[in-house]
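>>> this one's structure only:
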């Protein structure tokens, strides 16, 4: 089998001589068409190169291991689609920065667990909506402070129990604050309890001190204020007459209007 060819005046080499005297080429021409396949070797000092050109497809099959070492930069360009299938594990190490730019969508499907460790800051910017769904439990832990800012409305729906604990204080500041309980509402403190249920309002405390005027209005189906251990109302007090033997009265004004000073 003979490979290569002998160049002469009728069969010139593919590259100009003596300009490319350090270049060796195996170059073929497409049958019944325009195009070629080429393997080219360049041996000029500081310009050494192996060039491979496939007019259409290139297939490389390795039965065992493949190792590629690039001493400096590497550039790869795919004009259409790229598919990579890895039968077992994959490990990628980047010594400095990594940047990925995606023109449209990106999807990740993970069969089991996903671990992300960030040594410093983590920033996520979403231009429109964000949806997160957890099939089982969720736990968030912040070692220092935690800020949440909502530009519009916020709604929390809990099917079971909801509990909020603060080691120092809880402060709510708003224009309108409404608390609604279907069965009962209790406010508990060291000195007493305020309970609101279907029987009314019950104040239970060591001492109950009310400052300011009190207005009592009728029309309710039940007592507006029910005090625990409230005294019996009783009957009205009789007016005792303080008239003296001489007809004078020591009270001003006279309660029975019989006496005069």
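Looks like it came in fine. Everything quoted here is computed from the prediction, not taken from an experiment.
>>> from here on, contacts and neighbour counts on C-alpha atoms
Will do.
>>> how close does residue 226 sit to residue 204?
10 Å (Cα to Cα, to the nearest Å).
>>> can you map out the strands along the chain?
23-29, 36-42, 49-53, 185-189, 192-197, 200-205, 226-227 (DSSP state E).
>>> which neighbouring elements make contact with the fourth one?
In other words, strand 185-189. The helices and strands touching strand 185-189, judged by 3 or more Cα pairs under 8 Å, 6 or more residues apart in numbering; DSSP states H and E, are strand 192-197.
>>> tell me the buried residues in the strand it packs on?
195, 196 (16 or more other Cα atoms under 10 Å).
>>> contact partners of that strand?
Under the criterion Cα atoms under 8 Å, 6 or more residues apart in numbering, residues 183, 184, 185, 186, 187, 188, 201, 202, 203, 204, 205, 206 lie in contact with strand 192-197.
>>> kindly recompute the last result at 6 Å.
For strand 192-197, the external contacting residues (Cα atoms under 6 Å, 6 or more residues apart in numbering) are 184, 185, 186, 187, 201, 202, 203, 204, 205.
>>> from residue 185, how far off is the fifth one?
It refers to residue 201. Relative to residue 185, and taking Cα to Cα, residue 201 is found at 9 Å.
>>> these two: which has the busier surroundings?
residue 201 (20 against 15; other Cα atoms under 10 Å).
>>> one step back: most neighbours among the contacts of strand 192-197, please name it.
Result: residue 201 is most packed of the contacts of strand 192-197 (other Cα under 10 Å), 20 neighbours.
>>> quick one: contacts for the closest residue to residue 25 other than its chain neighbours?
Nearest residue to residue 25, sequence neighbours excluded (Cα to Cα, 6 or more residues apart in numbering): residue 40, at 4.3 Å. When contacts are counted by Cα under 6 Å, 6+ apart, residue 40 touches 24, 25, 50, 51.
>>> using CSV, lay out those together with distance to residue 95.
As requested, the contacts of residue 40 are exported to CSV (distance: Cα to Cα, whole Å):
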residue, distance to residue 95
24, 38
25, 38
50, 28
51, 29
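>>> mind listing what residue 59 touches?
Contacts of residue 59 by Cα under 6 Å, 6+ apart: none found.
>>> do the same with residue 83
Residue 83 neighbours (Cα under 6 Å, 6+ apart): none.
>>> how much space between it and residue 204?
For residue 83, the distance to residue 204 - Cα to Cα - is 73 Å.
>>> same deal with residue 154?
As for residue 154, its distance to residue 204 is 35 Å (criterion: Cα to Cα).
>>> next one: residue 53
Applying Cα to Cα to residue 53 and residue 204 gives a distance of 93 Å.
>>> below is an additional structure, to be compared with the one above:
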């Protein structure tokens, strides 16, 4: 504390009823203050510094106390405070000690400031900003200390609070939606309101410029308009993967600035909310441009009046420049109340205001920037299951997310080596696996899965001793499908395993070259269906072995051999060579249901014991002659009659 402040303490009354600056704590105890300074602004926390005479109270006991700072413009038994500032003590320090007590400095902020001391990582899904903010306020036991006048109802499909305090997160969402907040005059009631709506004008006050006092209104002893140049057009763009299109929107300034019409402020990507991206882009552009317009014309002013408060209107009723006469909105103010050494109270307020016709939008606040990769677990109903939508997107669960189930995040896109319209590469991480997460443009609300990670629970398919092996191995339950490559020297191998069925489809030609052996083993049936020809050629032997039977069926079957064809069953065989056909068996039967013809230059029928030819009629004929001869005996006989007939018959 300065010497001047110490001197001012000399005239400070020691009775509360004789002081114009008082502080009251939660217990109802009243303390005398020596000075109060208040800084307040729409959509920002007010900040109060109070110097208090502390008589007998433990200094540290002030922390966390809800107090009110009361400002009086007079000393009388029936007086009422002209201003009341309420808040929570978030800081305290001793300015100096004296015999009768100490003088301490209190830092007082609204209850909303307590959200600064709560930091979190969490995901909100399919909720509006109002629902998210209300959930946080209720969670922190502040459900009755705020009022929503109007807020947009747009749902956020996915909203991530990432390493942010609850205060920073809430303020960021409100600014993004074009919602400002402020505290009611002389109250700790927080008001949330769409910035496009006007403020309550119940506390509007008329002011005169000090150079033209009317005698009825408080004076403004300083009034200085300031102007700031800005671009004429604001253009926002964002890529919408749902429509695979670039969605653009623009808004033009209301201020007629020379040359600004050709200046475009183009922003891509912009902070977006889920919903119809075209409407969101348009409203975002309008809000951002309105925020620029409100900065175009800003008035810096000051007064000794108690009546200035951010979020209130004032009317300028007199000024040398008649164009200044208008209604204004106070957007920020800093007031200082000071007790002088004679016990008198002085007040000075510096403030900023804009034309009331301009909506005041809070400036956008930056999202936390995410650098590098992050890890998460693929969400699903059961471990190992594959759960994705028609775009190949999955749900994820960050390690810090306490929510369980299969909807711990929105549908998150999965990066692939190639992604075409109905074609490309598709490997979808399974439930329970660890995924590698990145964020498009560093935007925490746009996660993307870029890969998967092995860990102590999910180990790599090939052990440390198999470092030469690479491949793809998929598994859901039981058996797995696998394509493996082994680059081990002299043991190189390509291995393909199907857990059940293997289907190969070739639209045109298929060519296989094997430079050594082929070993094919089928434990069930094998069926080959060919529309055109089949040709099999070998430079060595061709062997066909069946355990039971071999059946061939065709309109024509041709067996061709340059030397010999042998058909063999046991001791029986048919041997076909280029010059003859040999049939060998213990018994040979030739049967024709209609006719059997044997034709040759010479036909010899020879039997070791007997040769028999017989039927209803048996005829032996020759064009020249027929000879029947028996080495020992020849017999011709008929059961009824025997006829021997010829041009000449010789019987000897």
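Now that the structure is in, tell me what you want to look at. Nothing here was measured: the structure is a model prediction, and the numbers come from that model.
>>> what's the neighbour count on residue 470 of structure 2?
Around residue 470 of structure 2 there are 15 residues (other Cα under 10 Å).
>>> that one matches what in structure 1?
Alignment note: residue 470 of structure 2 maps to residue 24 in structure 1; criterion TM-score structural alignment.
>>> just give the closest residue to its match, not the sequence neighbours.
residue 41 (5.1 Å).
>>> how much space separates the one you found from residue 176 of structure 1?
From residue 41 of structure 1 over to residue 176 of structure 1 (counting by Cα to Cα), the distance is 82 Å.
>>> and those two? which has more neighbours close in?
When neighbours are counted by other Cα under 10 Å, residue 41 of structure 1 and residue 176 differ, and residue 41 comes out ahead with 16 against 5.
>>> which SSE is residue 131 of structure 2 in?
Element membership of residue 131 of structure 2, judged by DSSP states H and E, is helix 129-139.
>>> onto which residues of structure 1 does that helix map?
Residues of structure 1 matching helix 129-139 of structure 2: none, counting by TM-score structural alignment.
>>> pull out the buried residues from that helix.
By 16+ other Cα under 10 Å, the buried positions in helix 129-139 of structure 2 come out as 129, 130, 132, 133, 134, 136, 137.
>>> just after that helix, pick out the following helix or strand.
strand 146-150.
>>> list the buried ones in that next one?
Per 16+ other Cα under 10 Å, strand 146-150 of structure 2 contains these buried residues: residue 146.
>>> for the closest residue to residue 455 of structure 2 other than its chain neighbours, give me its contacts.
Closest residue to residue 455 of structure 2 apart from its sequence neighbours, by Cα to Cα, 6+ apart: residue 434 at 7.8 Å. Residue 434 of structure 2 makes contact with 376, 377, 452, 453, according to Cα under 6 Å, 6+ apart.
>>> for these, which one is nearest residue 250 of structure 2?
Comparing the contacts of residue 434 of structure 2 against residue 250 of structure 2 with Cα to Cα places residue 376 closest, at 37.2 Å.
>>> can I assume that closest one is in contact with residue 448?
No: counting by Cα atoms under 6 Å, residue 376 of structure 2 stays clear of residue 448, with 10.9 Å between them.
>>> how many neighbours does residue 438 of structure 2 have?
22.
>>> what strand or helix carries it?
Short version, using DSSP H and E: residue 438 of structure 2 is in strand 434-439.
>>> in structure 1, what residues pair with that strand?
The aligned range for strand 434-439 of structure 2 is empty, by TM-score structural alignment.
>>> rewinding a little: dump the buried residues of helix 129-139 of structure 2 into CSV; add distance to residue 648 of structure 2 as well.
Shown next, in CSV, are those (distance: Cα to Cα, whole Å):
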residue, distance to residue 648 of structure 2
129, 133
130, 135
132, 133
133, 137
134, 137
136, 137
137, 140
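>>> between the residues you listed, which is nearest residue 588 of structure 2?
residue 132 (99.1 Å).
>>> how about the nearest residue to that closest one, chain neighbours excluded?
Per Cα to Cα, 6+ apart, closest to residue 132 of structure 2 is residue 124, 7.3 Å.
>>> just checking, the one you found touches residue 159?
Yes: the pair residue 124 of structure 2 and residue 159 passes the contact test of Cα under 6 Å, sitting 5.1 Å apart.
>>> which among the contacts of residue 434 of structure 2 end up buried?
376, 377, 452.
>>> return the distance of the second one relative to residue 450 of structure 2.
Residue 377 of structure 2 is 13 Å from residue 450 of structure 2, where distance means Cα to Cα.
>>> what span of structure 1 lines up against the longest strand seen in structure 2?
The strand that spans the most residues within structure 2, counting by DSSP E, is strand 83-98. Under TM-score structural alignment, strand 83-98 of structure 2 corresponds to no residues of structure 1.
>>> which other helices and strands does that strand contact?
strand 66-71, strand 101-109 (3 or more Cα pairs under 6 Å, 6 or more residues apart in numbering; DSSP states H and E).
>>> tabulate those strands in a markdown table, adding columns for mean neighbour count and distance to residue 620 of structure 2.
Below are those laid out as a markdown table (neighbours: other Cα atoms under 10 Å; distance: least, Cα to Cα, whole Å):
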| stretch | mean neighbour count | distance to residue 620 of structure 2 |
| --- | --- | --- |
| strand 66-71 | 22 | 139 |
| strand 101-109 | 21 | 137 |
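>>> translate residue 101 of structure 1 into the numbering of structure 2.
Using TM-score structural alignment, residue 101 of structure 1 pairs with residue 545 in structure 2.
>>> same check, this time on residue 92 of structure 1
That one, residue 92 of structure 1, aligns with residue 536 by TM-score structural alignment.
>>> tally of neighbours for that match?
Residue 536 of structure 2: 5 neighbours (other Cα under 10 Å).
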